[in-house]
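[1] What follows is a predicted structure for the sequence shown.
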Amino acid sequence: MRTLDEVRARCEIEEITGCWVWTGARSSDIPRIYAPDLYATEQRLNAALAVAFKSPRPRAKIIAALVQAMDPVMEAQTGRRATWQMAQGKGVKDGLIVYNTCRNEQCVNPSHARCGTGTEWGRFTAKTGKHKGQLARILANRRIALARTTVKPEHVQEILLSPETGLAVGARLGYSRTIVSKYRAGHPVAHRPVGSLFVGLML
């Protein structure tokens, strides 16, 4: 898609909020749009210009190469990033992110998007309370993890250092071979912390 009109035609428009809810492809429930990446296009054109100034080729071939380099680079990207570039007519430079100012992650309305640094995005979320309730989600995830395994901290070292097979040490300590194998392979596995579910949280 190359224009905002094309994108808007693929959205459900919410009259009250003004959100453009994308009905096309998504990744992890985030809209994905195949659209021009203007920053990548600018980088490619700059590289072509640098070559052109040094090139001994005929003028006509150089011009043709530059015209080709100006054609937008098409890439699959987040919906808000794609529409922000279309609306602004410029690319998103390295180190910057595009984030929604509304609470609808499926919205691709460019007027609901803002481009800035990660720090600016953090200030915005803190000010608006966009992620209010995150602590509750963290605790819920911990409860789920703890329900899946009851590995005790004092057994971790024994699992790692025991010369026994994973099946044998697991059977002796009361854990599955899969849990033992994950520990020995260095993969993170939830274990029951000493204290409450709030251990390790900065409140």
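    Happy to help now that I have it.

[2] going forward, measure contacts between C-alpha atoms and count neighbours the same way
    OK.

[3] tell me what the longest helix seen in the chain is packed against?
    When every helix of the chain is counted residue by residue (DSSP state H), the longest turns out to be helix 38-54. Judged by 3 or more Cα pairs under 8 Å, 6 or more residues apart in numbering; DSSP states H and E, the packing partners of helix 38-54 are helix 59-70, strand 73-78.

[4] Dump those to CSV, plus distance to residue 103 and mean neighbour count.
    Written out in CSV, the entries for these read as follows (distance: least, Cα to Cα, whole Å; neighbours: other Cα atoms under 10 Å):
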stretch, distance to residue 103, mean neighbour count
helix 59-70, 35, 14
strand 73-78, 16, 17
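
[5] Can I get those in JSON lines including distance to residue 112?
    JSON lines is the format used below for those (distance: least, Cα to Cα, whole Å):
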{"stretch": "helix 59-70", "distance to residue 112": "28"}
{"stretch": "strand 73-78", "distance to residue 112": "14"}
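
[6] all helices for this structure, in order.
    Taking DSSP H as the criterion, the chain carries its helices at 4-9, 38-54, 59-70, 79-88, 118-128, 134-148, 153-161, 166-173, 177-185.

[7] Quick check: residue 129 vs residue 101, distance?
    11 Å (Cα to Cα, to the nearest Å).

[8] the more surrounded of these two?
    The neighbour count for residue 129 versus residue 101, taken as other Cα atoms under 10 Å, is higher for residue 101 (18 against 11).

[9] show me what contacts the residue lying closest to that one once chain neighbours are set aside?
    By the measure of Cα to Cα, 6 or more residues apart in numbering, the closest residue to residue 101 outside its immediate chain neighbours is residue 112, 5.3 Å from it. Contacts for residue 112 (Cα atoms under 8 Å, 6 or more residues apart in numbering) come out as 19, 100, 101, 102.

[10] Structure two is appended below for comparative analysis:
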Amino acid sequence: MKTIDEIKGRCVITPEGHWLWDGSLRPDGRANIWAPDYTRGGMSVQSGPRAVTHCRTGKAIPKGWRAYGTCEERACVNPDHVACTTETAFGRWVAKAGIYKGQTRRILANRATSRARSKLTPELIAEIQASTETGVAIAARLGMSTRIVSKARRGEAISFSGAAAGMFSGLVAANDAGRRRA
């Protein structure tokens, strides 16, 4: 496929305006199209939105940009249903559209990322609780937010480091804190 018309010729056009790719599909249901790849050079098999973007613009997709479908049909390759924007704009679009909202796999991945980035350790929580400095001073010294320091001082912060830091770590501590407040 070298042109949008060639791509359209291999599609089933729906009354709603979707161009559903009639060729090879990826496991996630997106089109798999052999088209010019201006980013890497030459011809290659690409996802439908990427191939459509290359055929439509005749240019490489800039580094840090992403081509993606904006409609609910995964196999749709209608150029009007394809966007090519920065990763940041794509993230805003995903959040606004709520595409990944409520998906357990995504929720667990986000929790794992947050835990890996967490600076809190049991020792650091003890240091914060024992300190006579103001919360603002502790936060500045440790390079963390005042909100985290306040939670640590109140005993609401949870540390995910250590050998027992599994997927459900912290739940018991959170439940105990809730019982103390009640």
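    Received it, and whenever you're ready, just let me know what you need. These figures come from a predicted structure and were not determined experimentally.

[11] quick one: stretch 137-151 of the second structure aligns where in the first structure?
    Aligning stretch 137-151 of the second structure against the first structure (TM-score structural alignment) gives no matching residues.

[12] can you count the residues close to residue 177 of the second structure?
    Residue 177 of the second structure has 15 nearby residues by other Cα under 10 Å.

[13] Translate it into the numbering of the first structure.
    Going residue by residue (TM-score structural alignment), residue 177 of the second structure aligns to a gap.

[14] What lines up with residue 91 of the second structure in the first structure?
    Checking TM-score structural alignment: residue 91 of the second structure goes with residue 122.

[15] measure that match to residue 92 of the first structure for me?
    18 Å.

[16] Just want to know which of these two has more residues nearby.
    In this comparison of residue 122 of the first structure against residue 92, neighbours counted by other Cα under 10 Å, the higher total goes to residue 92 at 19 against 11.

[17] Need the counterpart of the more buried one in the second structure.
    Per TM-score structural alignment, residue 92 of the first structure is aligned with residue 61.

[18] Need the residue closest to the centroid of the second structure.
    Central residue check for the second structure by Cα atoms, centre = their mean: the C-alpha nearest the mean position is that of residue 91, 6.7 Å away.

[19] picking that back up, spatially, what comes nearest to the match of residue 92 of the first structure if we skip its sequence neighbours?
    Spatially, and ignoring its direct neighbours in sequence, residue 61 of the second structure is nearest to residue 39 (5.9 Å; Cα to Cα, 6+ apart).

[20] who touches residue 42 of the second structure in this structure?
    residue 36.

[21] measure it to residue 82 of the second structure for me?
    Distance from residue 42 of the second structure to residue 82 of the second structure, by Cα to Cα: 22 Å.

[22] One more: residue 64 of the second structure?
    Plainly put, residue 64 of the second structure is 17 Å away from residue 82 of the second structure if you go by Cα to Cα.

[23] next one: residue 18 of the second structure
    Residue 18 of the second structure is 11 Å from residue 82 of the second structure, where distance means Cα to Cα.

[24] same check, this time on residue 124 of the second structure
    Counting by Cα to Cα, the gap from residue 124 of the second structure to residue 82 of the second structure is 48 Å.

[25] Which one's more surrounded, the two?
    The residue with more neighbours, out of residue 124 of the second structure and residue 82 and counting by other Cα under 10 Å, is residue 82; that gives 19 against 15.

[26] Could you find the closest non-adjacent residue to the more buried one?
    Sequence neighbours aside, residue 69 is the residue nearest to residue 82 of the second structure in space, at 4.4 Å (criterion: Cα to Cα, 6+ apart).

[27] So residue 97 of the first structure sits against residue 115, correct?
    Yes. With contacts defined as Cα atoms under 8 Å, residue 97 of the first structure counts as touching residue 115 at a distance of 5.6 Å.
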